[in-house]
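K.L.:
predicted model and sequence below, questions to follow.
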Amino acid sequence: MKRVVITGLGAVTPIGNNVQEYWHSLVNGVSGASPITKFDTSKFKTKFACEVKKFSPEIFEKNEIRKYDLFAQYALVAVDEAIQNARIDIESINRNRVGVIWGAGDGGLATFEEQFSEFKRGDGTPRFNPFFIPKRIVNIASGVISIKYGLRGVTYTTASACSASNNAIIDAFNYIRWGKADMIIAGGSEASITESSVGGFNASKALSTLNENFEKASRPFDMTRDGFVLGEGGGALILESYEHASRRNAVILAEIVGGGLAGDAYHLTGTHPEGEGAVLGMTLALEEAGINADAIDYINAHATSTPTGDLSELKAMEKVFGIKPNANISATKSMTGHLLGGAGAIEAIACIKAIQENIIPPTINTEQVEPDFANNFNLTLGKAQRRTVNFAMSNTFGFGGHIASSIFKKYID
């Protein structure tokens, strides 16, 4: 099996429109929550979200941007940064051996809402935008990335809900280590702060309704948590075989050494109350990495701030890592909100930056930790903590019982 390394990162998030801004906000505990500006929320139970601010897709020509839904725009901007960060000369690589695996759950949801609403307001004549279908389909981000850079290797979309982009990263890791690709752009994006999304999540009682104190609404592991805060944006990672990265003298940021995929096999939207799928996913990732649980220095928890989900993850981590484990744990969704299909990508970036900088980003807003677990874990509450980070794990769990856990390692030549 080939070694697989990370050579480039790109991010568009509610707390920063590039990796540097994003990481600075994470370390400093900045909340991305704000009142929703994308539509009138006067009749909605939840009136806030973690929107991307001041997004300017300067990489597009004026007549090009109309072809892409916002989720694909986020993808292309994040990928552009990652390619520049990795210092890739597109013309000099074998593009038959370079692919794209991208995660998304909703795809062009805003495009669908807009076009269908216009149709329903009309006289019944179907006057749809000619770009309607390619803008809304969930796989289009991977397609447009491939087309933009002429990448002819494996190209597809993982649609495993909130695990989608972590799933994409693990799939890319596998393709490269099996020798089926030299380089893969992996990640995910989402632009789901829309009327149907907020209304639907409200109907299922999944979203926080703390409108009077929205900056503190995402409070993972807190006894008073009442649901997640919806986020948007995307993240991109450049994965390469070690040999390929070495040949082009790339700067290696980290190594990916394990990926565990599993199913909860329990409920449409809820995680198993005892965290059985999460235990399996984390265990498989550790086995593949060839390390014991106590080797993990940092866990970026899925931790969306839902009453049942956070509790089941705490139980799962206790089963895998024991009481008072070596690892720091933090929930960066307390700052970014939940990017759904894009969550795993930006959280993988948080893990890689933690490894590079030896800093654990904090869990903000959490004041009353679940009493049965309050003394069992270091949840990195309130402030970032400095420590050596050699191995970091990223957990993502999606509706339908999708489980994905990946492990990153400090690169040593």
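P.N.:
Structure received. Residues are numbered from 1 along each chain as shown.
K.L.:
C-alpha from now on. contacts and neighbour counts both.
P.N.:
Will do.
K.L.:
quickly note the distance from the residue of the chain positioned farthest from its centre to residue 111.
P.N.:
Largest separation from the mean C-alpha position in the chain: residue 123, at 40.8 Å (C-alpha atoms, centre = their mean). Going from residue 123 to residue 111 by C-alpha to C-alpha, to the nearest Å gives 20 Å.
K.L.:
what do you get for residue 244?
P.N.:
39 Å.
K.L.:
another structure for you, compare them:
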Amino acid sequence: MRRVVITGMGALTPIGNSVDAFWENAIAGTSGAAPIKTFDASKFKTQFACELKDFKAEDHLDRKERKKYDMFTQYALVAVDEAIKQAKIDFENIDLNRVGVIWGSGNGGIQTFENQLKEYHDGDGTPRFNPYFIPRILVDIAAGVISMKYGLKGINFAPVSACATSTTAIIEAFNYVRWNKADMIVSGGSESPIGAATIGGFGSLKALSTKNDDHATASRPFDVNRDGFVMGEGAGALVVEELEHAKKRGATIIAEIVGGGMAADAYHLTGTHPEGEGAIRGMNLALEEAEITADKVDYVNMHATSTPNGDVSEIKALDAVFEKRNSLLVSGTKSMTGHLLGAAGAIETILCAQSIKHQMVAPTINVENFEEACKNSYNFPVGKGVPAKVDYALSNTFGFGGHIAAVLLKRYEE
């Protein structure tokens, strides 16, 4: 089976609009939460989110692109541009029929959908719909647009598995490259969900934190006083490539992908299995594929959304998989970025790759009193990042519908 590596990454996050800025702020323990600016949320139970900071689409995309594409697609293009530049791809000297795009989103163009229907409702009843309305809302459109921009004619599709989406996309890219169906795939996910429909909808599920007076510390995985997740937005992009193809073109190898596990909780519409059964299967499948035992893993970036039940069920899953606890580094970086829904897995995979590259681990922030299940187990860096030996790093993501996806990275060696 062919070996698969990461040769480029791009990030657009609430704590940094590039991979370097994202990493620097994550290691520093920066909170991305702030009062919502995208719309007037004053009447909502939750009035804050992790929005992008100092991002202007016009600095990256021309007027025609901005007119045609929803923000989730615009975010995708910006992150992919950074990843492709880092990978130093010369598209004139590779077979574009062997380069694909597997890119996902949990919600697609939900802002476009909301705004268009509001315009229709507030109008005189005449159906004046934007001609770009349908292509703007399609979940798969970002994958198509990326392929068109760079002329990538290989595999092209958009997986959707709610908040596990971009991890699913990365695992799919890993599989198609190692199966010799492609030499390179641009993969990841993007999300632009901060609007009345999503804040109101998730709020009605009681999934969101309502700590409006203390928004900077509202996302607090593992803390006894957590009360829900904080919505985030952005994109994460990875260039996933076959090892020999990467070496032939002189690419810098950031990390190797060695395992991916996908499973289902088969339990509840929106909640994880209380004993973490699906998560256990996902992690074990990733380890099995990599042909390593759990004790080899140095770091786990947990899904850890800061919901009361979800964090505990994931800890129980870790307990079932890992015997090496006190030395196993774990963190919940959504404490800083918020939950980017379908894009979460991609930016957290990037953090895993950065952990391997820099031999450091990003922290969990805002933890004051650890949940009982977390006490006396695992190594939880809190507040600031810590230096650490990281040869293997695992990223977990779970989605509504019971979707489980876990991807395992390794420090590259010849």
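P.N.:
Looks like it arrived, so ask away. Owing to the predicted nature of the structure, the values given are computational and were not obtained by experimental measurement.
K.L.:
now the TM-score, please.
P.N.:
The TM-score (TM-score structural alignment, normalised by the length of structure 1) is 0.99; 413 aligned residues with a C-alpha RMSD of 0.8 Å.
K.L.:
about what we covered before: residue 244 and residue 111 of structure 1: which is more packed in?
P.N.:
residue 111 (23 against 16; other C-alpha atoms under 10 Å).
K.L.:
I'd like to know how far that one sits from residue 130 of structure 1.
P.N.:
In terms of C-alpha to C-alpha, residue 111 of structure 1 sits 12 Å off from residue 130 of structure 1.
K.L.:
ok, residue 293 of structure 1 next?
P.N.:
From residue 293 of structure 1 over to residue 130 of structure 1 the distance is 52 Å, taken as C-alpha to C-alpha.
K.L.:
between these two, which one's more packed in?
P.N.:
More neighbours surround residue 293 than the other of residue 293 of structure 1 and residue 130, with 18 against 9 (other C-alpha under 10 Å).
K.L.:
surely the more buried one touches residue 284?
P.N.:
No. Residue 293 of structure 1 is beyond contact range of residue 284, at 11.1 Å (criterion: C-alpha atoms under 8 Å).
K.L.:
was I right to think residue 314 of structure 1 contacts residue 373?
P.N.:
Yes. Residue 314 of structure 1 lies in contact with residue 373 (C-alpha under 8 Å); the separation is 7.4 Å.
K.L.:
part of a helix, is residue 200 of structure 1?
P.N.:
Yes. Assigned with DSSP: H, G, I helix; E, B strand; the rest coil, residue 200 of structure 1 falls within a helix.
K.L.:
tell me, how many residues neighbour residue 202 of structure 2?
P.N.:
Neighbour count for residue 202 of structure 2, taken as other C-alpha under 10 Å: 17.
K.L.:
and it, what is it in contact with?
P.N.:
When contacts are counted by C-alpha atoms under 8 Å, 6 or more residues apart in numbering, residue 202 of structure 2 touches residue 208.
K.L.:
and what of residue 269 of structure 1?
P.N.:
Contacts of residue 269 of structure 1 (C-alpha under 8 Å, 6+ apart): 398-401.
K.L.:
out of these, who's nearest residue 203 of structure 1?
P.N.:
When these are ranked by distance to residue 203 of structure 1 (C-alpha to C-alpha), residue 399 comes first, at 15.3 Å.
K.L.:
thinking that closest one is in contact with residue 270, fair?
P.N.:
Yes. Applying C-alpha under 8 Å, one finds residue 399 of structure 1 in contact with residue 270, separated by 6.9 Å.
K.L.:
neighbour count for residue 314 and residue 373 of structure 1, which is higher?
P.N.:
residue 314 (21 against 16).
K.L.:
pretty sure that one belongs to a helix, no?
P.N.:
Yes. Assessed by three-state DSSP, residue 314 of structure 1 belongs to a helix.
K.L.:
all strands for the stretch 1-150 of structure 2, in order.
P.N.:
Secondary structure of the stretch 1-150 of structure 2 by DSSP state E, counting those that start in this stretch: the strands cover 4-12, 34-35, 48-49, 99-104.
K.L.:
residue 401 of structure 2 versus the spatially closest residue to residue 383 of structure 2 that is not a sequence neighbour, what's the distance?
P.N.:
Once flanking residues are discounted, residue 383 of structure 2 sits nearest to residue 365: 4.7 Å by C-alpha to C-alpha, 6 or more residues apart in numbering. If you measure residue 365 of structure 2 against residue 401 of structure 2 using C-alpha to C-alpha, the figure is 28 Å.
K.L.:
do the same with residue 135 of structure 2
P.N.:
Counting by C-alpha to C-alpha - residue 135 of structure 2 and residue 401 of structure 2 are separated by 25 Å.
K.L.:
which one's more surrounded, those two?
P.N.:
Between residue 135 of structure 2 and residue 401, counted using other C-alpha under 10 Å, the more crowded position is residue 401 (18 against 15).
K.L.:
show me what contacts residue 15 of structure 2?
P.N.:
The contact partners of residue 15 of structure 2, by C-alpha under 8 Å, 6+ apart, come to 21-22, 25-26, 30-32, 52-53, 336-337.
K.L.:
with neighbour count and distance to residue 306 of structure 2 as added columns, please give those in TSV.
P.N.:
Below are these laid out as TSV (neighbours: other C-alpha atoms under 10 Å; distance: C-alpha to C-alpha, whole Å):
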residue	neighbour count	distance to residue 306 of structure 2
21	14	24
22	23	20
25	20	20
26	28	17
30	22	16
31	24	14
32	27	15
52	21	20
53	14	22
336	31	11
337	32	12
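K.L.:
closest to residue 163 of structure 2 out of these?
P.N.:
Looking across the contacts of residue 15 of structure 2 and measuring by C-alpha to C-alpha, the closest to residue 163 of structure 2 is residue 337, at 14.1 Å.
K.L.:
can you tell me what the closest one aligns to in structure 1?
P.N.:
In structure 1, the residue equivalent to residue 337 of structure 2 is residue 336, according to TM-score structural alignment.
K.L.:
and for the nearest residue in space to residue 182 of structure 2 that is not next to it in sequence, the neighbour number?
P.N.:
Closest residue to residue 182 of structure 2 apart from its sequence neighbours, by C-alpha to C-alpha, 6+ apart: residue 98 at 4.7 Å. Look at residue 98 of structure 2: counted by other C-alpha under 10 Å, it has 17 neighbours.
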